[in-house]
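Student: Here you go, sequence then predicted model.
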Amino acid sequence: MFRKDETAARPGLTLAAVGVVQFLVSLDLSVVNLGLPEIASGLGFGGVDVTWVIHAYALAFGGLLLLGGKLADRHGRRRVLLGGLGLFALASLLGGFAQEQGQLIAARAAQGIGAAALAPAALAILTVSFPSGRARAQAFGVWSAMNAAGGALGVLVGGVLTEYAGWRWVMWVNVPMAVLAVALAWWGVAADRPVARHARPDVLGAVLGTAGMTALVYGIVGTDQHGWASPVTLGSLVAASVLLVAFVLVQRATTRDAVLPLALFRLRTVSGANAYNLLLGAAMASAFYFMSLYLQDVLGHGPALAGLMFLPFALGVVAGSFLAIRLGSRMPPRSLLIWGGLLTAAGFAWFGRIGADGTFLADVLGPSLVTSIGFGLCLGPVVATATVGVEERHSGVASGVLNTSRQLGASLGLAALGTAAAARAGGSTNGSIDVEALTGGYALGFNLGAVLLGVAVLVAALVLPRPTGRTTSRSTTSRSTTSRKEYHHRDRSNP
């Protein structure tokens, strides 16, 4: 099915390893959510403190993704992938045995550190193992299907495990998957030679970039507790702005091996695809959130049944991903991003018509399928576009940037759209939940998500370069080569 590439000794096993890794990372982003009430009860979390089980992971993951990608370039993608998987498995095992709040939060933070190493390393391995042609489209289609399946099935798995096995299994479920990924990567991914150790490491840039991203994610995810106008939120966002501006200035001036070569963003494929990815992540993260709340708070379903109702969404994303593979030889990625974004926006607009007296079949199933198929059409092409034209020595960094834009988009989307939905819902009436108001808030959130997707479509249409000539793998490779030459010519300050 896939052509053998000189950078991968066993392409089939390489793709399987990367697929399991991406499924694992996506699963862990959502598998814990439905277990939060049980976790709060089991370990004595009070009020909103239990949200730190989510935030600890998000902070470590979002703050360290750029550094994780750079480490993969400097020290070898396979080595960093295996190290990240080992840490992730150990943290999951210890987290399941946690007896105190601090132990679980520390385990979740360690999971985030491991994920920040293995996610960009895995994507970089996929990028260099399948550099062009139909094999590349197929590989990224499989990757996107595993990515989406993990995110959607995480809700189902988390609900079932919480209800029937206990919350500790939402941590332990990661261990066998991580062990499988280690075995596949050990035998299937060829050992690679570090390609970016010719200059001294940019320690100052690493510190500024990590601190800035951590402060930014902290400011955003903390809005559910502090609000956008609180001193904590504003202070975090101001600190993040100062640190990130300093980070950019250091990257422009450094003669060391920069953490983030700014010449990457001169490629329209990289800048456009990451902007698209940020907006897509913002919309889709909020969709999972609002859909989960609507199924439970409005329709009254339990965690396990609500998780089961996400299954059509997961299947739709898988179907859309494989449809993107079939269309990839006939349509350029830019066209798939436009049509996929429009279809996903239509699904969101359909979701925006939910009612307080709705049902799963009438209000959820149809828009779930439309949204998920459109999302599946977008996933593979956006990743393939964001890494096209990037030299192998910066493949880890480019993968880290792409994962960062997705994580930032998800955090921003949940915070901003969640705030708008809560303001529209307006709280409770005489101590009881106003279901009509809740439904109106969720509907507003879905409609705002449709707007974000409309902006993403405009980005794809106006920023991404138009294909020249017929859409074939050869023309795509030619454009990649041209872009890479321009990028290499301009990347003078970071040898």
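Tutor: In hand now; what should we look at? Residues are numbered from 1 along each chain as shown.

Student: From now on I want contacts and neighbour counts done on CA atoms only, so please keep to that.
Tutor: OK.

Student: Flag every buried residue along the host helix or strand of residue 83.
Tutor: Element membership for residue 83 (DSSP states H and E) is helix 77-96. For helix 77-96, the neighbour count (16 or more other CA atoms under 10 Å) marks 77-82, 84-96 as buried.

Student: Can you point out the buried residues in the next helix or strand after it?
Tutor: Following helix 77-96 in sequence order, the next helix or strand is helix 101-129 (DSSP H and E). Residues of helix 101-129 classed as buried: 101, 104-129 (neighbour count, 16+ other CA under 10 Å).

Student: show me what contacts the residue lying closest to residue 157 once chain neighbours are set aside?
Tutor: Nearest non-adjacent residue to residue 157, counting by CA to CA, 6 or more residues apart in numbering: residue 31, 6.4 Å away. Residue 31 makes contact with 153-159, 170, according to CA atoms under 8 Å, 6 or more residues apart in numbering.

Student: Turn the residues you listed into a markdown table, columns for secondary structure, neighbour count and distance to residue 435.
Tutor: A markdown table is the format used below for the contacts of residue 31 (DSSP: H, G, I helix; E, B strand; the rest coil; neighbours: other CA atoms under 10 Å; distance: CA to CA, whole Å):
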| residue | secondary structure | neighbour count | distance to residue 435 |
| --- | --- | --- | --- |
| 153 | helix | 25 | 27 |
| 154 | helix | 28 | 26 |
| 155 | helix | 29 | 23 |
| 156 | helix | 26 | 24 |
| 157 | helix | 24 | 27 |
| 158 | helix | 28 | 25 |
| 159 | helix | 27 | 23 |
| 170 | helix | 27 | 30 |
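
Student: Which of those residues sits closest to residue 230?
Tutor: Set against residue 230, the nearest of the contacts of residue 31 by CA to CA is residue 155 (31.4 Å).

Student: Included below, for side-by-side comparison, is a second structure:
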Amino acid sequence: MNARPLRGSPPAHRTTSDGAIPGCATSSRPTPDSTTLRRGAVLAALAASQFAVMLATSIVNVALPQIRAGVGLSDTGTTWVVNAYGLAFGALLLAGGRAADLFGRRRVLIAGLALFAGASLAAGLAATPGLLIAARAAQGVGAAATAPAALALAMEQFPSGAGRGKALGVWGAVSGAGGAGGVLLGGVLTQAWGWPWIFHTVAFGSALVIAAVATLVPPPDGRRESGRFDLLGTTTVTLALTCLVWALTTARGAGWTDAGVLAAVGAAVALLAAFAAIELRRPHALIPPRLFTTGRVAVGNLLMALLGSVWIALFFFLPLYQQQVLGSGPLATGAGQLPLAAANMLGSTLAPRLSRRFGATASVTGALLTEAAGLLWLSRITADGSYLADILGPSILVGLGLGIAFVQLTALAVEGVPPQDAGLAGGLVNTTRQVGGAIGLAALATLAGSVTTHAALHEPQAEALTAGYRTAFTISAAVLAATALLALLFTRRTGSRTTTDGDARPQD
């Protein structure tokens, strides 16, 4: 017989399976609003890490003449102020991504940021070429640990659904803003306080990011991915990528027939073949085959490499045209990147919405064609042109297309990846973009230089330089048009169409 409560006594409380009283708020369970705010704060801290990495890639470009005079760099040394960072960054991204998976993504992210901040401070204090180049290489090592760990943590916070699309939109916006904003910030700081402040500012900002990550990103739950670090495979592929990136960056000055360049290319090919053989025999491979058995990882990385080959070259040639041909100073050159950065952020924000409406295939193809149209427009620049007539309009088209394409291709490259490989997938997509950028920049710089040298025999210097830049922009537009065709063909052949929101749709 059930006992009945006495009249006037308080009703007995029913509890749910977790011990909570229905209808009563508990402090231990976050409300949807508080969960959204918490995830937003975590994403902001992680995106700031990505912004710092991208900022360091471009912030030195405008200040190179001042850095050269201040430290006493030669022509080759000036080139290596840029190359040392890109070389270490591109060669170690796979190792950084795998280390994040095995040793803890939050731990690796904070360690990478700490190295990045310390190296930035050292670069600003460097008084000799050797110290400056070594500090830039150390920056690249820190960035190689930071970028894949931050992306993996962001994907942990937004594993699927509409939230992932918005997170990737933010990621694309800050990546583009870091690349374009670095040119602006570099010009402002160099003109106002001198070149050391571009590095001091990055160091201070990175310290703030470390504090934000330590405070906002939750510590791991104690679980750690199983497996061992593939030291042999990591060493082999790192050496291969080092040889490849070194050869490509050196070829811009020494030429493709230089003995050292050819030897480095041969070594890279041999080491990559050895890496493939090693990985097929190892139970804990650096790049396990399962990474490519689901989703569209291979397609996303291929297309990202092609996009990167144009992306990095764009931020190399456009400031040069503004400064060497139009005569713009560092501050004006940096300010000229603002419309491109704003369009990039707008495109990144719109990418999830476009993906929902038109699908991944249509949106990424349209984005690549939009960027190609902007670069084709840039190929019409003239030696007596102006910013408003020759740069502003194309920059907006390029920025829109770049923002949408970056978000879509990042989504493809991490789609369906097992959780234990999220850091590696982030490292892989960053590696393909970085190595693709090195290949593209080396090839385009060599081609543009050849055109300029030939044109200088019978034309003024400004005309000759402009001819080289026009050639680089024309070839870049053709590469993106071909990339759009590949995207149309390859992404339609998969079994389902997955948008950046993570929702599978029927096949195109």
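Tutor: Looks like it arrived, so ask away. These figures come from a predicted structure and were not determined experimentally.

Student: care to give me the TM-score?
Tutor: Taking TM-score structural alignment, normalised by the length of the first structure as the basis, the two superposed chains have a TM-score of 0.91; 477 aligned residues with a CA RMSD of 2.5 Å.

Student: related to what we said a few turns ago, how much space between the aligned partner of the residue nearest to residue 157 of the first structure in the second structure and residue 201 of the second structure?
Tutor: Matched to the second structure by TM-score structural alignment, residue 31 of the first structure sits across from residue 59. Look at residue 59 of the second structure and residue 201 of the second structure: by CA to CA, to the nearest Å, they are 10 Å apart.

Student: Also residue 424 of the second structure?
Tutor: Residue 424 of the second structure is 30 Å from residue 201 of the second structure, where distance means CA to CA.

Student: Please say which of these two ends up with more neighbours.
Tutor: Neighbours were counted for residue 424 of the second structure and for residue 201 using other CA atoms under 10 Å; residue 424 has more, 31 against 18.

Student: In the first structure, what stretch matches stretch 233-244 of the second structure?
Tutor: The aligned range for stretch 233-244 of the second structure in the first structure is 205-216, by TM-score structural alignment.

Student: which parts of that stretch are buried?
Tutor: Buried residues in stretch 205-216 of the first structure, counted by 16+ other CA under 10 Å: 205-206, 208-216.

Student: how big's the offset between that stretch and the second structure?
Tutor: In this overlay with the second structure, the average offset of stretch 205-216 of the first structure from its partner residues is 0.9 Å by mean CA distance after the TM-score superposition for the first structure.

Student: ok, and what's touching that stretch?
Tutor: With contacts defined as CA under 8 Å, 6+ apart, stretch 205-216 of the first structure is touched by 59-60, 62-64, 66-67, 236-237, 239-244, 246-247, 250-251, 258-259.

Student: Please, a ChimeraX command that selects the buried ones among those residues?
Tutor: Here is the ChimeraX selection string for the buried members of the contacts of stretch 205-216 of the first structure, based on 16+ other CA under 10 Å:
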select :59,60,62,63,64,66,67,236,237,239,240,241,243,244,246,247,250,251,258,259
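
Student: Quick check: residue 451 of the second structure is in a helix.
Tutor: Yes - applying DSSP: H, G, I helix; E, B strand; the rest coil, one finds residue 451 of the second structure inside a helix.

Student: Give the aligned equivalent of it in the first structure.
Tutor: Residue correspondence to the first structure (TM-score structural alignment): residue 451 of the second structure is matched to residue 424.

Student: cool, and residue 268 of the second structure?
Tutor: Using TM-score structural alignment to pair residues, one finds that residue 268 of the second structure aligns to residue 240 in the first structure.

Student: Now for that match: which residues touch it?
Tutor: Here residue 240 of the first structure is in contact with 211-216 (CA under 8 Å, 6+ apart).

Student: Apart from its neighbours in sequence, what residue is nearest it?
Tutor: Excluding its sequence neighbours, the residue lying closest to residue 240 of the first structure (CA to CA, 6+ apart) is residue 212, at 4.5 Å.

Student: how close does that neighbour get to residue 206 of the first structure?
Tutor: 10 Å.

Student: same question, residue 142 of the first structure
Tutor: Counting by CA to CA, the gap from residue 142 of the first structure to residue 206 of the first structure is 32 Å.

Student: try residue 327 of the first structure
Tutor: Per CA to CA, residue 327 of the first structure is found 40 Å from residue 206 of the first structure.

Student: now residue 312 of the first structure
Tutor: Between residue 312 of the first structure and residue 206 of the first structure the distance is 42 Å, computed by CA to CA.

Student: just the strands in the first structure please.
Tutor: Secondary structure of the first structure, counting by DSSP state E: strands at 428-429, 432-433.

Student: Tally up the residues packed near the nearest residue to residue 300 of the second structure once chain neighbours are set aside, please.
Tutor: Spatial nearest neighbour of residue 300 of the second structure, chain neighbours left out: residue 413 (4.4 Å); criterion: CA to CA, 6+ apart. Neighbourhood size, residue 413 of the second structure [other CA under 10 Å]: 25.

Student: corresponding residue for residue 413 of the second structure in the first structure?
Tutor: In the first structure, residue 413 of the second structure lands on residue 386 (TM-score structural alignment).

Student: which ones are touching that match?
Tutor: Neighbours of residue 386 of the first structure in contact, by CA under 8 Å, 6+ apart: 269-274, 398, 402.
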